[in-house]
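Novice: Give me a 3D structure for the following:
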Amino acid sequence: MDLRAQFAVRDELAKGIEHFKAKAGASMILDVTTGEVIALVSMPDFDPNNPVDALSDDKINRMNVGVYEMGSTFKAMTLAMALESGKFTVNSTFDTRGGVLNWGRQKIHEYHGTNRVITMPEVFTHSSNIGSAKMALGVGVPGHKAFLKKMGLLDRLRTELPESAAPIIPPRWTEINTITIAFGHGLAVAPLQASAAVAAIANGGFLMTPTFLKTTSEEAMTKATRVLRPETSEAMRFIMRLNAVEGSAKKAAIPYYYVGGKTGTAEKVIGGRYVKNRLFTTFMAAAPMNNPKYLFVTIMDEPQGLPESGGYATAAWNSGVVTGRVIERVAPILGLPPQFEPPARPFPLMVKLGAYHATQVDGR
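Specialist: Got it, this is the predicted structure:
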């Protein structure tokens, strides 16, 4: 871990929690090439000189002891799964007209509805619940479960830290579970294990167990497991970058660092029911997307809408803002150089395939 980065992350998170009037929050930086945790902060925290204070219920390490429904950040898993399945391509389209997907007695609604046929990248940039659900249904329940298992999301994550929480998995996993899990509801995981899965999407397709010990990429690769094809990783890096250009990740699109990412907003379950105004927000961003080195993650528990956000309390307005400030402050500390010229052809396969808006983010 880097103490300079740790200090900066804690400072930005503390200011963010106060500004957005959140109950709690956590933030982390993960080296996607090694799995090394560079910084990790969970607040409220405690004074180590008064260890009894650590026993308070609100002092848990939310990154690996808490489990949460991660909201639309899980759409990164859904799109990667769809591409890996071979049943979909980056040019596949999805009919979201009407803005509602009826499934038995359940109705799946759009939050950022387009009311038209959209491409796979647009499913991500518009955060389409219907498009994500149709992808997951196309893969099927067994394939969906197998993919999430492969990505380490259905088992307890083990690290050097003694405490860790097991994910909360539906006891009976049916098609409606696959539909809701496709857009980040119905499966609760530790943010650290979700981050490891997103890191695998960004780093070329290698799942690495997060570590708090200094390690090299060569050492990490001896323990890594390939979970995605390189082509899938490139497609997802392109889509995440596109989301920073024209989607929900704009708040963290710090100039010259070629950031990509995804927001996630989940309604909390209180008394067995989802409550619309009690939100858990997540933002995950990687940089630089042409050759990712770090994943930046922020979560906030019940942030409040502010006048500056028009009263909205969704992730882009709070966790996204904090993540952007962390990137801007910490990137120079970590030696992440700014790219004053756009990278040359960062996503050649996407341009070759004629993917939606590929040339806009191709760097030329």
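Novice: Going by C-alpha atoms from here, please, whenever you check contacts or count neighbours.
Specialist: Noted.
Novice: can you tell me the helix or strand for E18?
Specialist: Take DSSP states H and E as the rule and E18 turns out to sit in helix 3-19.
Novice: now for that helix, which elements pack on it?
Specialist: The contact analysis (3 or more C-alpha pairs under 8 Å, 6 or more residues apart in numbering; DSSP states H and E) places helix 3-19 against strand 24-31, strand 37-43, helix 319-330.
Novice: Ok, which of these comes nearest G305?
Specialist: G305 lies closest to helix 319-330 among the helices and strands packed on helix 3-19, at 12.1 Å (C-alpha to C-alpha).
Novice: For the closest one, what is the distance to the chain centroid?
Specialist: Taking C-alpha atoms, centre = their mean, to the nearest Å, one finds the center of helix 319-330 at 14 Å from the center of the full chain.
Novice: That one to helix 3-19, inter-axis angle?
Specialist: In this structure, helix 319-330 runs at an angle of 150 degrees to helix 3-19, with axes from the mean of the first three to the mean of the last three C-alpha atoms, to 10 degrees as the basis.
Novice: how about this one, so we can line them up?
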Amino acid sequence: MSFLSRIMIVKSRAHFSSGSRGRGSEKASFEGTRKRKSAQAKNRVGLLIAGFAVFYCVIGGRLMQYGVAQPLTTSSILPADRLLASRPDLVDRNGAVLATDIRTVSLFAEPNKIIDPDEVIEKLATVLNDLDVKGTYSKLTSNSRFQWLRRQLTPKQQSQILALGIPGIGFRPEKRRFYPGGPTAAHVVGYVNIDNRGVAGMERYVDNQGLADLAAVGMTSSQPLEPVKLSIDLRVQSIVRDVVTEAISKYSSIGAGAVVLDVHTGEVLAMASAPDFDPNNPAEGGEQGWFNRVSNGTFEMGSTFKSFTIAMGLDSGKVNLQSTFDARFPIRIGGFTIKDFHGKGRILSVPEIFQFSSNIGTAKIADTVGIEGHKDFLTKLGLLTKMRTELPEVAYPSQPREWKKINSVTISFGHGVSTTPLQTAVAGAALVNGGKLVEPTFLPRTRAEADKVATQVMKPTTSKDMRFLFEWNGVNGSGRNARVAGFNVGGKTGTADKVVNGRYAHDKNFNAFLAAFPMDNPQYVVLTFCDEPKTEKGNGAALAATSAAPMVKEIITRAAPILGVKPKFGNDGSALLVSY
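Specialist: Below you'll find the model as predicted:
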């Protein structure tokens, strides 16, 4: 091989070797670039994911913050459907309207559209004479977009304000609760607040049955609802309120009340407490007017409790109507002396103990039964536990933490236990209706429905004996001032000294009368009371026989014919007056 040939072969090999090394370098460079770009893409995706994660975490955090934070009140406006949401009418047992809705309008302002607040106030004051100038100015200059200025205007006020042509002022339609009878049945019906929500009485009861919950979630509408019928009779209710309010002025008492109850069904036909209020404008009633003394006030009921003590003795079988007890000498126990207000100083029979209202005789009857038996009997009558009924305003009775003999003695004649007048009337109904305790109701209830919920708390024979005692006292005792010709009224008075600063004040009484009629076949219980009645001398010594008993007489005289009770005259009830 020539030298030239060898040189050409060497160059060829060198060229081939050089080309191989160049292609390997390019391949390595390409792989590096690809990896760098892949890493950059991954980093970018990671950053994008992290950004979205942070974004959604912020949103989630804010949602959680809004969920637990208290809502800020920027205005008091309600959605239009809630402003116009209907409440059911309340009607009496005969269909007479006690409460209903009427359409009205309310005045509002949009402060961001008010140019001259002073001018707006000046113009509004010409229509709204009692306008709160300072408060209205504060609303008109606020940063909110909505402020109520006056709720529930009259049509005349709306027309006058429209004629003023004030920019930034408008009206919203809403409903207002109207009570045609005013204060006649105030404590039974109750009232609503400015947003048409029940605050007291049966108005609150209706809301508690689910209406308030429906309204809260916006499920109420402006469509009329089925009326809610109550047990009260508006005619009888009007009579009872007249008598109760008259007692305030007649006896200069700080309070008075009465209730009429069907003894077989437990229906409350009428209930009134004075002072009272007008539910159309409850703010004017004040706290004294709002206070329902009949169901939400507790009092020592005095000698009306002797009815329950004697019934307890008769029901135990240890006492009968022929039993006698020595009432000649006072009872001294625990540093106290128990004596009779109208003492006879002799041995008394059970009817005489009831007629003369003997503390000594009643205490000895309670002692015959014993402390535990006494407590159990009053518990069965519902006098020591909270009464169950639809009305929200119901108070707990009070009793001693530990019953000792001195407690049993004083409770036997109505001192040491405080109950509500309504539950006293309910227990009184059990004394005359055959011994059945029927929970009171402010809704209609039939006799059959009542029998299903009634509890037999005493023997029918005990109830028969108590009817005799009620009539006996009505004819011969302190109940004579409650008698109504033809209606055979019986009952028991109660004059209790009130506790003032931990001691009994002899010049401050709580007087009550527990009555039933007609005693040959009792249909109704009537309980009346006067809180701190005064005599003409102003010494506060007026007795139940001269204050609470006449109230019963007035109520029965006027209401008995309305209730369908027919008068009877003569020994056998056959003689009727030609004109009554």
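Novice: Throw the helices and strands packed on helix 3-19 of the first structure into TSV and include distance to T178 of the first structure and mean neighbour count, thanks.
Specialist: Conversion of those to TSV gives the following (distance: least, C-alpha to C-alpha, whole Å; neighbours: other C-alpha atoms under 10 Å):
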stretch	distance to T178 of the first structure	mean neighbour count
strand 24-31	28	26
strand 37-43	30	22
helix 319-330	26	24
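Novice: Any chance of the ones you listed in a markdown table with distance to K107 of the first structure as columns?
Specialist: Output for those, formatted as a markdown table (distance: least, C-alpha to C-alpha, whole Å):
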| stretch | distance to K107 of the first structure |
| --- | --- |
| strand 24-31 | 31 |
| strand 37-43 | 36 |
| helix 319-330 | 28 |
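Novice: Minimum distance to A224 of the first structure: which of these has it?
Specialist: The stretch from those with the least distance to A224 of the first structure (C-alpha to C-alpha) is strand 24-31; that distance is 13.5 Å.
Novice: Now do the contacts for E231 of the first structure.
Specialist: L349 (C-alpha atoms under 8 Å, 6 or more residues apart in numbering).
Novice: Return the residue of the second structure aligned against it.
Specialist: Following TM-score structural alignment, the counterpart assigned to E231 of the first structure within the second structure is T461.
Novice: That match and Q237 of the second structure: what is the separation?
Specialist: 33 Å (C-alpha to C-alpha, to the nearest Å).
Novice: K405 of the second structure - nearest residue in space that isn't next to it in sequence?
Specialist: On the basis of C-alpha to C-alpha, 6 or more residues apart in numbering, the spatially nearest residue to K405 of the second structure that is not a chain neighbour turns out to be I371, at 6.6 Å.
Novice: if we can go back for a sec, would you mind saying which of the helices and strands packed on helix 3-19 of the first structure lies nearest E84 of the first structure?
Specialist: Of all these, the one in closest proximity to E84 of the first structure, counting by C-alpha to C-alpha, is strand 24-31 (23.8 Å).
Novice: Report the mean distance between the closest one and its aligned residues in the second structure.
Specialist: Compared with the second structure after the fit, strand 24-31 of the first structure shows a mean deviation of 0.6 Å (mean C-alpha distance after the TM-score superposition for the first structure).
Novice: residues in contact with that strand?
Specialist: Identification of contacts with strand 24-31 of the first structure by C-alpha under 8 Å, 6+ apart yields 9-10, 13, 17, 36-44, 62-63, 195, 199, 210, 293-302.
Novice: who's in contact with K123 of the second structure?
Specialist: Residues counted as contacts of K123 of the second structure (C-alpha under 8 Å, 6+ apart) are L164.
Novice: any idea what the residue nearest to K405 of the second structure aligns with in the first structure?
Specialist: Residue correspondence to the first structure (TM-score structural alignment): I371 of the second structure is matched to V141.
Novice: can you check T410 of the second structure too?
Specialist: T410 of the second structure maps onto T180 in the first structure when the alignment is built from TM-score structural alignment.
Novice: buried residues in stretch 212-231 of the first structure?
Specialist: 212, 220-221, 224-228, 230-231 (16 or more other C-alpha atoms under 10 Å).
Novice: Could you tell me the end-to-end distance of that stretch?
Specialist: End-to-end distance for stretch 212-231 of the first structure, by C-alpha to C-alpha: 30 Å.
Novice: do the same with stretch 320-340 of the first structure
Specialist: 23 Å.
Novice: give me the stretch of the second structure that it matches.
Specialist: Taking TM-score structural alignment as the measure, the second structure aligns residues 549-569 with stretch 320-340 of the first structure.
Novice: quick one: that stretch to chain centroid distance?
Specialist: Stretch 549-569 of the second structure has its C-alpha centroid displaced from the chain centroid by 29 Å (C-alpha atoms, centre = their mean).
Novice: who touches that stretch?
Specialist: When contacts are taken as C-alpha under 8 Å, 6+ apart, the neighbours of stretch 549-569 of the second structure outside the stretch itself are 235-236, 239-240, 243-244, 247, 479, 481-487, 493, 512-513, 515, 526-528, 574-577.
Novice: Now intersect the residues you listed with the helices, please.
Specialist: When helices are assigned by DSSP state H, the members of the contacts of stretch 549-569 of the second structure inside them are 235-236, 239-240, 243-244, 247.
Novice: between those residues, which has the most around it?
Specialist: Per-residue neighbour counts (other C-alpha atoms under 10 Å) across these peak at V240, which has 31 neighbours.
Novice: So what does that one match up with in the first structure?
Specialist: V240 of the second structure maps onto V9 in the first structure, by TM-score structural alignment.
Novice: what does G135 of the second structure give?
Specialist: Residue pairing (TM-score structural alignment): G135 of the second structure is not matched to any residue of the first structure.
Novice: ok, now R34 of the second structure?
Specialist: Using TM-score structural alignment as the criterion, R34 of the second structure has no counterpart in the first structure.
Novice: Please report how far R34 of the second structure lies from R21 of the second structure.
Specialist: Using C-alpha to C-alpha, which is the criterion applied here, R34 of the second structure is 21 Å from R21 of the second structure.
Novice: do I169 of the second structure as well
Specialist: Relative to R21 of the second structure, I169 of the second structure is positioned 91 Å away (C-alpha to C-alpha).
Novice: Same drill for those two, tell me which one is more crowded.
Specialist: Between I169 of the second structure and R21, counted using other C-alpha under 10 Å, I169 has the larger neighbour count: 20 against 10.
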